[in-house]
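*Asks:* next comes the sequence, and after it the predicted model I'd like to discuss.
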Amino acid sequence: MTVERRFSRRATLIGGGAVVLAGVGAAGLGYRELASLKGYDAAVAESRAALAAQPAARDLVRFATLAANGHNTQPWLFRIGENRIDILPDRSRRTPVVDPDDHHLFVSLGCAAENLALASAAAGLPCDVGFDPASGAVSVRQQRGAPVASPLFAAIPHRQSTRAVYDGRVVAPELLRQLAEAAAEPGVSLVLLTDRPRLNHIRDLVVAGNSAQLADAAFLRELKSWMRFTPQRALATGDGLFSVTSGAPVLPEWLAPLLLDQVFTASSENAKYARQMASTAGVAVFVGDRADPAHWLRVGRACQRFALQATALGLRHAMINQPVEVARLRPELARLIGAPGVRPDLAMRFGYGACLPFSARRSVEAVLA
């Protein structure tokens, strides 16, 4: 079955590059690392606790931080004001090698803005979202109104980028329609691909992009700086790509660097991505009308709603970054989706599968401006 839907209605991851350390079992784990996993789970669960009936602004910020974002860098700061919350780009958390023009950063701000808008509406504070191109700040202006809770809002604490093999089941056309409707955003188009030939073509782009990135020493240095291998380290930073969230083991900090270069190779990662794509039901490709921060923000809002709707429908999702991060591959992806000459902004695979451990988030105190 081939399903393709496009929309552009008037009205940014993330995280990839997770490491699989094949052949490393319990012998590589210390008692301290194993014992602290329970504490990690408890801390993550606390960050994802339900909102109070009348949440304070800080609790709305907490829900905003549960948004998707590249490398789990959480490149945002929040400024609470009178009837408004501003989201500011935190450029100290840029990833200049993989994201030289801050595309992923502004997509991430859009994802956070969407979470904040949904949480505000559920709290009886419907809002308008604005953007200042000069400063890069997003403004979420609130007013009083009746609480409007939605399935997307309810899905916020449960959404995750599930970087794993799915079970291969087909997603029904009615659910694809709901996904497309949830993601509708002015200035953004979406193409849903479910036919195996084009999914295999995207697999080949992922493999080509991954090979190029892992041959780039600067890319590897940047990626490794965001990797976390123990619960203690993941909780201490509150950010980054913790190994267990991608199904890889906990490793002592002293051991991980010794093993990483031996097992984190293009061939092993390409084989992993091929398995993941073979199990994927479909891929969503998001394209902004223009390649600028204002549209990247809109892409992030559309992507976040798509991900939340997928979560509400019992689907898993994960970004497939390589075809949009490696510039020479973007034209081929654009041709594949029938939009030659545009810049594809995001590609996300989706399907049915099991949940993995959740990523950590920084505390509200750490993200307040």
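*Replies:* Looks like it came in fine.
*Asks:* every contact and neighbour count from this point should use C-alpha atoms.
*Replies:* OK.
*Asks:* all strands of this protein, in order?
*Replies:* 76-81, 84-89, 127-132, 137-142, 188-193, 227-228, 241-242, 282-288, 316-319, 346-351 (DSSP state E).
*Asks:* for those, which one ends up most surrounded?
*Replies:* Comparing the strands of the chain by mean neighbour count (mean count of other CA atoms under 10 Å), strand 241-242 ranks first with a mean of 28.
*Asks:* comparison target, given below:
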Amino acid sequence: MNRRTMLIGAGGVTVLGVGLFGWRSAVCSTDDYARYAAALRAPPGPEIADLIRCATLAANGHNTQPWRFHAGEGAIDILPDPARATPVVDPDDHHLFVSLGCAAENLAIAGAATGRPGVLKTNADGSLRYSFSPAEPQPTPLLAAIAKRQSTRAAYDRRPVPAGDIEALQRAGEVEGVRLVILTERSRIDRLRDLVVAGNDAQMRDPAFLAELKQWLRFNPQSAIRMGDGLYAAASGNPTLPDWLGPRAFDLFVTPASENDKYARHIDSSAGIAIFLAERADRAHWVKVGRACQRFALTATALGLKLAFVNQPVEVAGLRSELAALAGEAGLRPDIVMRFGYGPTLPFSPRRPVSAVTR
């Protein structure tokens, strides 16, 4: 569930000499985008559509939003959308089913908080059903965190997280069938950094990976709003560019060396690393991992922390055993790696409207 970013030099943009009017018309206003993002993240109302909107704000790989929802009497089904799979980076649909688990956790939290508590059931094919009944709302700070959570792909300030908050994060990520290992020692974080850089280098030298990644890049607010998905440049702290220029700038300025250096700096700036490992490598357990990492992320957000996925050692199969050994869980397949710490707030990623994801 990686969010890839661009490193685009300001000088490269200047050389291309785009006129001010043409530039603005090509990328649209950041104020327009801010209003669009705020509407997506408004507090949930009484409608079932509000619960589904909360579910769509969950973390997911490449922001492909690989889900569909079906609302019936007293139940909401969450179904995989294979058309939004990423077969190069995620050949066995691992990230897809983790993403469904993330969405399901948001749905259950929002449901209970708005007076529709229920039970989640995972089916053999990895789809889920949330069955609910009307009841008294169950307030929780995690409801507000749903709208605020984001993958903050920027440098943090390296401040340590208090022990009590680390304990709260550990409890949040405890789900039956899933193991959570939190690294705060610098020597182990340094070893994790080296694995991330090795994985990133392998991916950045793979033409198929780059081609798939570029399909999901959104270089400006207009494109992000129109598509409602993908990796929005400003959400990674990068400049916005017209659609005709973005891919060219990516090819010119995004290199294995620059990306490796960026990831190394980002991990060095982080307070800790969370590694999630399922006890079994199947769809039901991948969904459990998604639920665990989403609750972890929401708890971190409520505590004022920022997070970002650094899943390269999961996605590059040859690095998984070394990552599992680093986590002290040799023999298990690692599922998710997240860094966390104190950092800035960036623009939010786009989301498709509820009407586009419901059947």
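*Replies:* Arrived safely, thanks for sending. Computed from a predicted model, the values in this text were never measured in an experiment.
*Asks:* quick revisit: adding distance to A234 of the first structure, write the strands of the first structure out as JSON lines.
*Replies:* Below are these laid out as JSON lines (distance: least, CA to CA, whole Å):
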{"stretch": "strand 76-81", "distance to A234 of the first structure": "18"}
{"stretch": "strand 84-89", "distance to A234 of the first structure": "22"}
{"stretch": "strand 127-132", "distance to A234 of the first structure": "32"}
{"stretch": "strand 137-142", "distance to A234 of the first structure": "28"}
{"stretch": "strand 188-193", "distance to A234 of the first structure": "34"}
{"stretch": "strand 227-228", "distance to A234 of the first structure": "6"}
{"stretch": "strand 241-242", "distance to A234 of the first structure": "6"}
{"stretch": "strand 282-288", "distance to A234 of the first structure": "30"}
{"stretch": "strand 316-319", "distance to A234 of the first structure": "20"}
{"stretch": "strand 346-351", "distance to A234 of the first structure": "25"}
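*Asks:* now do the same end-to-end measure for stretch 238-257 of the second structure.
*Replies:* Using CA to CA, to the nearest Å, the end-to-end distance of stretch 238-257 of the second structure comes to 17 Å.
*Asks:* show me how far that stretch is from its chain's centre.
*Replies:* 21 Å (CA atoms, centre = their mean, to the nearest Å).
*Asks:* where in the first structure does that stretch fall?
*Replies:* Mapped onto the first structure using TM-score structural alignment, stretch 238-257 of the second structure spans residues 248-267.
*Asks:* list the buried residues of that stretch.
*Replies:* The neighbour-count check on stretch 248-267 of the first structure (16 or more other CA atoms under 10 Å) flags A248, P249, V250, L251, P252, A256, V263, F264, T265, A266 as buried.
*Asks:* from the residues you listed, which land in helices?
*Replies:* Under the assignment DSSP state H, those contribute A256, V263, A266 to helices.
*Asks:* now, among those residues, which is nearest to L199 of the first structure?
*Replies:* Closest approach between these and L199 of the first structure, by CA to CA: A266, at 20.3 Å.
*Asks:* ok, that closest one - contacts?
*Replies:* A266 of the first structure is in contact with N210, S211, L214, counting by CA atoms under 8 Å, 6 or more residues apart in numbering.
*Asks:* which one in the second structure is aligned with L88 of the first structure?
*Replies:* Aligned partner of L88 of the first structure by TM-score structural alignment: L79.
*Asks:* so what's that match up against?
*Replies:* For L79 of the second structure, the contact set (CA under 8 Å, 6+ apart) comprises W67, R68, F69, H70, L100, G126, S127, L128.
*Asks:* repeat that for 7 Å
*Replies:* W67, R68, F69, S127, L128 (CA atoms under 7 Å, 6 or more residues apart in numbering).
*Asks:* which one of those sits closest to L231 of the second structure?
*Replies:* For the contacts of L79 of the second structure, the nearest to L231 of the second structure is W67 (16.8 Å; CA to CA).
*Asks:* surely the closest one touches P80?
*Replies:* Yes: using CA atoms under 7 Å, W67 of the second structure is in contact with P80, at 4.8 Å.
*Asks:* nearest to G15 of the first structure, out of the strands of the first structure?
*Replies:* The nearest among these, by CA to CA, is strand 316-319 at 6.6 Å.
*Asks:* contact partners of that closest one?
*Replies:* By CA under 7 Å, 6+ apart, the surrounding residues in contact with strand 316-319 of the first structure are 13-16, 161-163, 307, 310, 347-353.
*Asks:* how much space between the equivalent of V314 of the second structure over in the first structure and I87 of the first structure?
*Replies:* Residue pairing (TM-score structural alignment): V314 of the second structure is matched to V324 of the first structure. V324 of the first structure sits 25 Å away from I87 of the first structure, going by CA to CA.
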